[in-house]
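Trainee: structure for the following, please:
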Amino acid sequence: MGLSNIKVGTKLISGFLLVCLVGIVIGIMAIVDLKKLDDEAEKLYAKDLLGLSFVKEANIDLIYVSRDWRNALISPDQEKKQKYIRLAREYMAKVRDNLNKGGALFYTEKGRKLLSDLNARLDEWNASTEKLLAMVPKEDPSALSEEFRSVHKTQSDQNDAVDNMLTELTRFKEENAAKSSQATTELYERNRIIIISLIVGGLIFGVTVGILLTRSLTRPLSRAVEVANTIAHGDLSSKIDVSGTDETAQLLIAMQKMQQSLQGIVSEIREIVEAAAIRGDFGVKMNLSGKEGYMKDLSELLNRLSDVTDTGLRDVTRVAQALAAGDLSRKIDKDYPGVFGQTKDGVNGTVDAIRGIVDDIQFVALSAGQGDFSVRMDMQNRQGYTKTLAELLNQLSDVTEEGLKDVMR
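Mentor: Below you'll find the model as predicted:
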């Protein structure tokens, strides 16, 4: 089904809904992508950066343990020795605690393996460190016993091993953090391109929908304006092509019907005029069937004009035929306005004038029949043929009267 078969309101609403739908899709995709970015950022912080922080804290605590047992070894009195030993044990506990906190944030197989190895090494380090701390109060820093030196050597090796493993864990976490950061950046770049593409695509789609809707409305409307201007200039021959069933198509259909109605009116008027002007037939009338409004009014007025013309001419013809037959009793009795009223007055005046002449002639003839040839026709107010006829009759009376007088004399 083409756009021309969809109503204008439906077109506009559909176009608006389509543009809204595109906007909703873009918004949903943007929200989903933002959620992915948020997840990656949370992963970067919670599993990598936070885990890295715990490992570094454990490494610092490891340094503090070495510092405090050495401080305990060189302290001059037992009270300070015990204080530093206690601090060393606290930092030992912190090393374990930080690694336990960070352990849950190692999510790769390699990370868990490194952490497992570190915990095993840390147990050995704890044991040797505790043994070392137990010997510190009894040792003279200026003359260390061989046993202490041996324990210290073992503890130092294990401390270096733990430190190296913490360094490796730190490097591993930093690499993971860098990878997560890179993944987040790539996800951002990819989603930015997708969202920009969707926005551009949505704009192109919206513009395309707008152009299609505009063309589906303006083309038939422009055609309707063109047809209306053509009809306004009196040209009823233009062809109106209609396609579709929307409001613009209905407008063109209405204009098509109007054009056909006007063509019918013009055709009927032409038929009436040709019948009257060429054949002298004023009996042809406009058909009122199916006509309404101005067309009905126009048809009724034309029929009334035809009726008045036909009736008036018939009355004139009737009186003229009566005059031709010598009947002076016929006159036009019906009232007519305007020119037909003047025609009525002229015809009736002619009848009255002829009737007056006939009466005068009859009077003159009757007088002559009684032997009186002195009667003459009154010349007052006579003009044209009535004056000429009166003068001729008076001359005839004069000649007749003079001749008879001569005979009698």
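Trainee: can we go C-alpha only for contacts and neighbour counts from here?
Mentor: OK.
Trainee: could you report the neighbour count for residue 110?
Mentor: Using other C-alpha atoms under 10 Å, residue 110 has 12 neighbouring residues.
Trainee: what of the one 5 residues further on?
Mentor: Residues near residue 115, counting by other C-alpha under 10 Å, number 20.
Trainee: secondary structure class for residue 51?
Mentor: Under DSSP: H, G, I helix; E, B strand; the rest coil, residue 51 falls in the helix class.
Trainee: what's near enough to touch the residue lying closest to it once chain neighbours are set aside?
Mentor: Leaving aside its sequence neighbours, residue 51 sits nearest to residue 102 (C-alpha to C-alpha, 6 or more residues apart in numbering; 4.7 Å). By C-alpha atoms under 8 Å, 6 or more residues apart in numbering, residue 102 lies in contact with 50-52, 54-55.
Trainee: to compare against the first, here's the next sequence to fold:
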Amino acid sequence: MSKINDEATKMYTLELMGLSHIKEANINLIYAGRARSNFMLATTEEERAAHKATLEKSLTAADELLDKAAPLFYSPKAKDMFAEAEASLAAYRQHLNTALSLAAQDALLSTRSEALTKALDDARIESTKVDNLFTELSRMKEGAASKANDLTDQLYATSLTMMLAL
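Mentor: Reported below is the predicted structural model:
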């Protein structure tokens, strides 16, 4: 019974919480994308400032969630994907900052410079890459949790058989 309890605790702390942190980081990435779009559509400096603050808050939350999730991904493949996701998120942030700086220089947002269009495209590419990596990392955690669940089922069946035999 102790083994079943230990495995259930392990499943929660390693698998479920790792999954939760990655999914929450991905949600914050979506919030950042929405704030980026709202920034681009804003018609006043106050609106732009509010949307930029929301964007920064979302990206900071995503970074904090990734810090919590990092030690919960332990397979070599997951660690590699995690490192790639972090690098891509940093590149996304850089492209996004470039795009927002260029957009802030335009008085009218109905016209876009070539540099702004490129920065937005680069940010979108990195955002999609991070989203895909987060999705794959989530699937890995779901698979690991399923294996942990199968192990607790096995332990239960073995324990039940032993208890009946006794």
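Trainee: thinking again about what came up before, just give me the closest of the contacts of residue 102 of structure 1 to residue 406 of structure 1.
Mentor: Set against residue 406 of structure 1, the nearest of the contacts of residue 102 of structure 1 by C-alpha to C-alpha is residue 50 (168.3 Å).
Trainee: gap between the closest one and residue 39 of structure 1?
Mentor: 15 Å (C-alpha to C-alpha, to the nearest Å).
Trainee: looking at these two, which is more packed in?
Mentor: residue 50 (18 against 13).
Trainee: what lines up with the more buried one in structure 2?
Mentor: The equivalent of residue 50 of structure 1 in structure 2 is residue 17 (alignment by TM-score structural alignment).
Trainee: who are the contact partners of that match?
Mentor: Residue 17 of structure 2 touches 69, 72, counting by C-alpha under 8 Å, 6+ apart.
Trainee: distance of it relative to residue 23 of structure 2?
Mentor: 10 Å.
Trainee: and residue 5 of structure 2, by the same measure?
Mentor: In terms of C-alpha to C-alpha, residue 5 of structure 2 sits 26 Å off from residue 23 of structure 2.
Trainee: quick one, which of the two is more surrounded?
Mentor: residue 23 (20 against 12).
Trainee: for structure 1, which segments count as strands?
Mentor: With DSSP state E as the criterion, structure 1 has no strands.
Trainee: in it, which residue is most central in space?
Mentor: residue 12 (4.1 Å; C-alpha atoms, centre = their mean).
Trainee: now do the same for that one: its match in structure 2.
Mentor: Under the alignment (TM-score structural alignment), residue 12 of structure 1 maps onto no residue.
Trainee: can you pull out the helices in structure 1?
Mentor: 8-43, 50-74, 78-103, 109-135, 146-232, 247-277, 293-324, 338-369, 384-408 (DSSP state H).
Trainee: so how far is the first one from its chain's centroid?
Mentor: By that I understand helix 8-43 of structure 1. Here helix 8-43 of structure 1 shows a centroid-to-chain-centroid distance of 21 Å under the convention C-alpha atoms, centre = their mean, to the nearest Å.
Trainee: got the angle between it and helix 146-232?
Mentor: Counting by axes from the mean of the first three to the mean of the last three C-alpha atoms, to 10 degrees, helix 8-43 of structure 1 lies at 170 degrees to helix 146-232.
Trainee: and the angle from helix 8-43 of structure 1 to helix 247-277?
Mentor: Using the same axes, to 10 degrees: helix 8-43 of structure 1 against helix 247-277 is 170 degrees.
Trainee: before we move on, what about the fifth one?
Mentor: Note on geometry: by the same axes, to 10 degrees, helix 146-232 of structure 1 and helix 247-277 are set 10 degrees apart in direction.
Trainee: and if you look at the third one?
Mentor: Helix 78-103 of structure 1 runs at 30 degrees relative to helix 247-277, counting by the same axes, to 10 degrees.
Trainee: how about helix 78-103 of structure 1: buried residues?
Mentor: 80-82, 84-89, 91-96, 98-100, 102-103 (16 or more other C-alpha atoms under 10 Å).
Trainee: same thing with the first one?
Mentor: For helix 8-43 of structure 1, burial by neighbour count (16+ other C-alpha under 10 Å) applies to 8, 11-12, 15, 18-19, 22-23, 26, 29-30, 33, 36-37, 40-41, 43.
Trainee: again with the last one
Mentor: The neighbour-count check on helix 384-408 of structure 1 (16+ other C-alpha under 10 Å) flags 386-387, 389-391, 393-394, 397-398, 401 as buried.
Trainee: which among those gets closest to residue 362 of structure 1?
Mentor: residue 393 (11.2 Å).
Trainee: how near is that closest one to residue 126 of structure 1?
Mentor: For residue 393 of structure 1, the distance to residue 126 of structure 1 - C-alpha to C-alpha - is 173 Å.
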